[in-house]
Structures are given as structure tokens and as C-alpha cells.
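>>> everything below, folded, please.
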Amino acid sequence: MTAAKYDVLGIGNAIFDILVQTDEGFLVRHGMTKGGMALIDEERAIAVYQSMGPATEMSGGSAANTIVGLANLGARAAYIGKVRDDQIGRLYTHDIRAAGVTFETKAAADGPATGCSYILVTPDGQRTMNTYLGAAQELTSADIDAAQVAASAFTYLEGYLWDPKNAKEAFVKAAAIAHGAGRQVALTLSDSFCVDRYRDEFLDLMRKGTIDLIFANEAELHSLYQTSDFDTALTQLREDTKLGIVTRSEKGCVVTSTDGVVAVPAFPIDRMVDTTGAGDLFAAGFLFGLVRGAGHENAGRLGALAAAEVIQHIGARPQASLKELAQQNGLPV
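Predicted structure coming up:
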């Protein structure tokens, strides 16, 4: 097997994030389910945006956030996602490339506008997302660069890709190319509501070996196995996948594999501001640890460190050097 050109290639919905701090009343008035992600149409997107206060705007998308975190740690990172050739699409492209990520997916010349997620952050730091997929759902298997996938040690996919039909086909194609090249494929389940929509299909991907690594939080794990008992769900996860990583907020994470189960504590923080991107950045740290051959426990510690950095400010992208933070805390980089 040839040496990898990229450590991790992410494939996801390229979404521009518009974040605003608000109160619980805003969610109630707009009929939003706190802490979840709802798919909305363009008309609803305009209505939500017009009623929001001053916002923080930046390129986002679950897998893209992870890939930017990896680049911040010093990994060789690439991304595949679809934007429209419009103002926000050009801003998105510049933003992710400026973060040190290789991004070469051809922008759509026509069709829906670049996707946006309207993210409401309540005083407790919880984020509620309303996502207009727009051009992101125009991603097709033709956008999958086979040479790029084959040259990446890990291909990282987001569960949200399972919503648009064409993206689903791109997802499966990428996994097949990666395995054909002897590489590994990781999936984040993304959201418990996403798991509710596609539970059987996600389990099928895991059990057939289409996916080698699964990232989930507790809510997603419980949704996947339809049980409120954590140990029961964890035991099942261990049977269904080679490597499962479950994040548990302030309780840290649990890593399950054929070697056993490892629990890693959360990283201490001063103040929780915004949970947007916590799981995305955890995945970045963990994958970086795997790429560096640091072992599951150190990978979990790197994930915890990256997640702790991102939840202490608004937005899902790191504002400090994760590499320097890791070095300061004696973690392998």
C-alpha cells in the first residue's frame, strides 16, 4: 500500500453557519426542538434569518468542522462538499482553504444557493440548528475524486449525508474506493434525529463493514439501539463495529474495540459558552491521535482537548492552536 498523501479526507454537507445567541422564548415562538437539527426550506430559512439578532457567520458543516480541526492540529487534511458559485459559496471556499484544508470540489454554476445553518445558542450553551441544505444536496458521486479518496489514510463521513439521495450514493462510492485502496472509513452519526430517520441503514453499514469507525454521542447511541441503558447499547456497539467512540459530555468518552473498553475523562473548562461543534472537534482530535499512532486513550484525550477548546467560545471552529494546546498538556502531536 502506498503512503497516504492525506491523513484524513472529509466528505459532508458544505454549510455556511449563521450563529446567534438567543433565549428559550425564541425557540418556542418558532416551534424549534431545543438541541436538535431540523431541515428547512428556503422560505423558512429567510423567515428565521429575518427574526434573528446580530449573528456570527463562518463556514461550517459537521465534517468540514472536523477537517478544519485536523488541519489546526497539523494533519494533512482535505474536504469534499458542494457549494454554489455565489457570494456565500466563494466565502466558504476561501474560508476552508485559508484554514489549511485542500478543497477542490467544483462549485455548482446554477441550482439552489449555498447551504446555510441558522444556529440558535441559548444561555446554557445548547445549540439548536435549522439547516437549509441548498447546494450541499447537489453533491453526487461524480464529485468524489477517486484518487483523492485512495490517497487518504481515513475517509470521514457525516450521517447528515444520508439525507440527500445523491449524497448517499457518493458516500457509498467513497467507502468502496477507500477500502479498495486498503484505507479506513469513519462515520459520525451526527444527530439523534438523523439516527431516528436512518437507524436500519446505519446499522447495515456498520454490520456489513462499510464503516470501520463510528463516532456517536450518548443520545445517538441510545437512538441507534432504542434502549435507555447505556451498557446494553455499548455492548451492542462493540459487536457491530471494529471501533466505536461514544462521547458523554462532561463524563468524557468511552472507546470500545476488540481490545476492550477504555474510558477517558473530559478536559476541564472554565466556562461553557456554545456546544456547537463539540462532537466535530472531538472527532478531529481522536482521528489525529489515530493518524499519529497514539493509541485509543491518547486519541480520546486529544479529542477531549479539542472539544473543550471549541465549547468555550461561539462557533464550531478552533480559535486557538490545538497543536500548541496539546503540546502544553503533554499530548502527542
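>>> rest of the way, CA atoms for contacts and neighbours
Fine.
>>> list the contacts for the closest residue to Ser257 other than its chain neighbours?
Counting by C-alpha to C-alpha, 6 or more residues apart in numbering, the nearest residue to Ser257 once its immediate chain neighbours are dropped is Leu243, at 4.7 Å. Counting by C-alpha atoms under 8 Å, 6 or more residues apart in numbering, Leu243 touches 212-214, 255-258.
>>> identify the residue nearest the residue nearest the centre of the chain in space, chain neighbours excluded?
Closest residue to the average C-alpha location of the chain: Ser62 at 3.2 Å, with C-alpha atoms, centre = their mean. Distance criterion C-alpha to C-alpha, 6+ apart; nearest residue to Ser62, sequence neighbours excluded, is Asp280 at 5.9 Å.
>>> and this one, so I can compare the two:
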Amino acid sequence: METKYDVVAIGNAIVDILADATDAFIAEEGMTKGSMQLMFSPEQADALYARMNPGQEVSGGSAANTVAGLAALGGTAGFIGQVATDQLGQVFAHDIRASGVDFTTEARDGEPSTARCLILVTPDGQRTMNTFLGASQFLPASALDEEMIRAGKILYLEGYLWDPEEPRAAMRRAMQVARDAGRRIAFTLSDVFCIDRHGDDFRALIEEGMIDILFANENELKALARTDDLDAAIAHVQPRVEVLTVTRSEKGALAFQGGQRFEVPAEPIDEVVDTTGAGDLFAAGVLYGITRGIPLDRSLVYGAVCAAEVISHIGARPRADLKALIAEKAAA
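Predicted structure coming up:
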């Protein structure tokens, strides 16, 4: 079957609500700064929303941010995720399609509402996320567009969506569809809390050869490998996947392929405004390069450029012309 898409992603369909916050507010709310925690009821989400400073609504969701970034680079992408038939669901659907990504998942009637993530951004640009998964956790296998999955060069999955049972089963089905079609599978570990809850599943997928391209940050990789030593974690995981990338915040990123090690520094920017989406856009740049047969060291540069752009403003979707930024970097 001919491929139509560079990447088809499955993830949480979320609308982010971002607001400035102080370190003191984060502490008062009992949150761990820079982490993500789940909220299990709309009442809990509404109560926090009422205590927040004025917010800004921006469509988000980790995998959705990645394919939006890939489309901004000129790639082709599809997205599968569940929204409800409500206002936030309409916002999400409009935004993902307007970014150039195909989105065909039918909206779900009734409760719960479309997922939202209340993001508190401290003066240093760190984001503390509080997520109500809402309708996104009810993505059934029957909602998968299997033809879309078969038409993608790479199936990209986010660890965040592994938490609820129904989408976990859908993602397992999607992985099998992709494998049967001879497609590669990329996976992002998303957050240490995902590994705390589902690390055994993730390790099993890697051992079974179901993950070709793995995205992680330092802490996630160490949690996956059950070690406090980054080099030991890399040595354990790297031989088990085709491509391993490890983001290291201001220290840049590492990648490994075929026994080779590659490294890229973080792109300099004037000010870190909001780190939301940095890893998502890094993945967008890397996947864009991989799907075009670009060497991994250059693909890492694409990822670093995309990550730098998104942390320079509020929101996890690119605002600047990513193609122009990549061209400018190549000419430098």
C-alpha cells in the first residue's frame, strides 16, 4: 500500500488552558513544579480553573502537537483522538485541521467533556500541568481509522494515552495494524508518572520489538531502565530499538542509531517563555527528518530548532515559520 502520510499519531485530544502562576501558588496547591498530574473529575478541574489567573485557550495534546509541528515543516500527517460534541471539541477539531493535519475521528456524544489541561506557567517558563482526560480516555478500537494507519510511514504514540484502559487497547490494535502493513512505530514515554504506572508494559513492548523509535527525556529513560545512571540507562535501552533520542533540556539532546551516538546542543533563544510542547516539537523535527531519509544528526538539529521556537512563546504549537527557521539554520 502506498503511503499518504509521513506520520499518523494517536494521542489525547486536549485543549490547553495556560495561565501565569507563582512558585508559591504551585506549592500551595500541593503540586510538583514541572510535572503533570491527572484530575479525575470535571469538578476538580473546574475548582482549579476558578483559582487560576486569567487563562489562554490553545489546542494541545502531546502527539497532536507533534503532528501539527510536522505539518508546519511541510510534512503530511494524520491524527486520531477522541473529543466530545462540545465547544472545546470543536476548538480542537478546527485547530488540528487548520494546521494541515487530517483528523477524521467522530466526536463522542454525552459526558464526559472534551479533555482539558490546566497549565500553570511560572516565571522561569516551567509548566506544571493538571490534566482532565475527559472524552479522550474513551477512544475505542472501533474509532481507529485503520486505513489512515496503514497509509502512514510511521505510527506515533504517546505514553500519556496508555493510562486509560480503552485507548490502551486501541493503541495495541493500532500497533498491530501498523506492523502488519510494514510500518515503523515511534513511541514517546511522555512523563515519569506514565512509567511508574505502566513501565512494565513499555518494557514489554520494547522487548517484543514493537517500538522502533523511542523518545524520552533523561528522567524518563532512567525510570524506564530502573537506574539513576543515564549512561547505564542508554546502554540498556539503545540496543533494543532502532533509534533512541534523549532530550536534556538546556543541555540539548542525544540520539543513538546502529551503535552510533549523535549529540546536538540546545538552540539559543532570548527568553524561555513556556516549555510546554518542547519535547513534542523536538519529536516533530526528528520525525520529519527520519521520514525524508535525512541523517539522524541533521534530524536532531531540526528537532532542536523546533523545540527552541515553541518555548519562546505561550502555547505548544508553532507560531513562526518552521521551514524558514530550518533553512536559516542550514545556511548558517
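>>> sorry, back to before: ChimeraX command to pick out the buried ones of the contacts of Leu243 of structure 1?
Those of the contacts of Leu243 of structure 1 that count as buried under 16 or more other C-alpha atoms under 10 Å are selected in ChimeraX with:
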select :212,213,214,255,256,257
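>>> which of the contacts of Leu243 of structure 1 fall within strands?
If you go by DSSP state E, the contacts of Leu243 of structure 1 have 213-214, 255-257 in strands.
>>> can you list these in a markdown table and add distance to Val149 of structure 1?
As requested, those are exported to a markdown table (distance: C-alpha to C-alpha, whole Å):
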| residue | distance to Val149 of structure 1 |
| --- | --- |
| Leu213 | 16 |
| Ile214 | 18 |
| Val255 | 26 |
| Thr256 | 26 |
| Ser257 | 25 |
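>>> tell me the counterpart of the residue nearest to Ser62 of structure 1 in structure 2.
The pairwise alignment with structure 2 assigns Asp280 of structure 1 to Asp280, based on TM-score structural alignment.
>>> in a helix, its match, correct?
Yes. Under DSSP: H, G, I helix; E, B strand; the rest coil, Asp280 of structure 2 falls within a helix.
>>> ok, now which ones touch Pro54 of structure 1?
Val20.
>>> for it, what is the enclosing helix or strand?
According to DSSP states H and E, Pro54 of structure 1 maps onto no helix or strand at all.
>>> any idea how far it is from Ala47 of structure 1?
Computed as C-alpha to C-alpha, to the nearest Å, the Pro54 of structure 1 to Ala47 of structure 1 distance reads 15 Å.
>>> Ala233 of structure 1 now?
39 Å.
>>> so the two - more neighbours on which side?
Ala233 (18 against 11; other C-alpha atoms under 10 Å).
>>> check which helix or strand covers that one.
Going by DSSP H and E, Ala233 of structure 1 is part of helix 230-240.
>>> where's that helix relative to the chain centroid, distance-wise?
Chain-centre distance of helix 230-240 of structure 1: 22 Å, with C-alpha atoms, centre = their mean, to the nearest Å.
>>> check stretch 221-230 of structure 1 too.
Worked out by C-alpha atoms, centre = their mean, stretch 221-230 of structure 1 lies 20 Å from the chain centre.
>>> which outside residues touch whichever strand or helix holds Arg172 of structure 2?
Per DSSP H and E: Arg172 of structure 2 is located in helix 165-180. Helix 165-180 of structure 2 is contacted by residues 10, 137-142, 144, 146, 149-150, 155, 157, 161-162, 184-185, 210 when judged by C-alpha under 8 Å, 6+ apart.
>>> inside strands: which ones of the residues you listed?
10, 155, 157, 184-185.
>>> list the contacts of the aligned residue in structure 2 for Thr140 of structure 1.
Under the alignment (TM-score structural alignment), Thr140 of structure 1 pairs with Pro140 of structure 2. Residues near Pro140 of structure 2 by C-alpha under 8 Å, 6+ apart: 166-167, 169-170.
>>> just the strands from structure 1, written as ranges.
Under the criterion DSSP E, structure 1 contains strands at 6-11, 15-21, 37-39, 56-60, 77-80, 102-103, 115-121, 127-132, 152-158, 184-188, 213-217, 243-247, 253-257, 260-264.
>>> tabulate the ones you listed (CSV), appending distance to Ile88 of structure 1.
Shown next, in CSV, are the strands of structure 1 (distance: least, C-alpha to C-alpha, whole Å):
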stretch, distance to Ile88 of structure 1
strand 6-11, 19
strand 15-21, 7
strand 37-39, 19
strand 56-60, 9
strand 77-80, 17
strand 102-103, 15
strand 115-121, 9
strand 127-132, 13
strand 152-158, 22
strand 184-188, 26
strand 213-217, 29
strand 243-247, 32
strand 253-257, 35
strand 260-264, 39
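>>> closest one to Glu201 of structure 1 among the ones you listed?
strand 184-188 (12.7 Å; C-alpha to C-alpha).
>>> how big's the offset between the closest one and structure 2?
On superposition with structure 2, the mean distance recorded for strand 184-188 of structure 1 (mean C-alpha distance after the TM-score superposition for structure 1) is 0.4 Å.
>>> what range in structure 2 matches that strand?
Mapped onto structure 2 using TM-score structural alignment, strand 184-188 of structure 1 spans residues 184-188.
>>> which residues touch the matching stretch?
With contact meaning C-alpha under 8 Å, 6+ apart, stretch 184-188 of structure 2 is reached by 153-159, 175, 178-179, 210-216.
>>> could you report the distance from the residue lying closest to Ala316 of structure 2 once chain neighbours are set aside to Arg197 of structure 2?
Nearest residue to Ala316 of structure 2, sequence neighbours excluded (C-alpha to C-alpha, 6+ apart): Gly277, at 4.4 Å. From Gly277 of structure 2 over to Arg197 of structure 2 the distance is 22 Å, taken as C-alpha to C-alpha.
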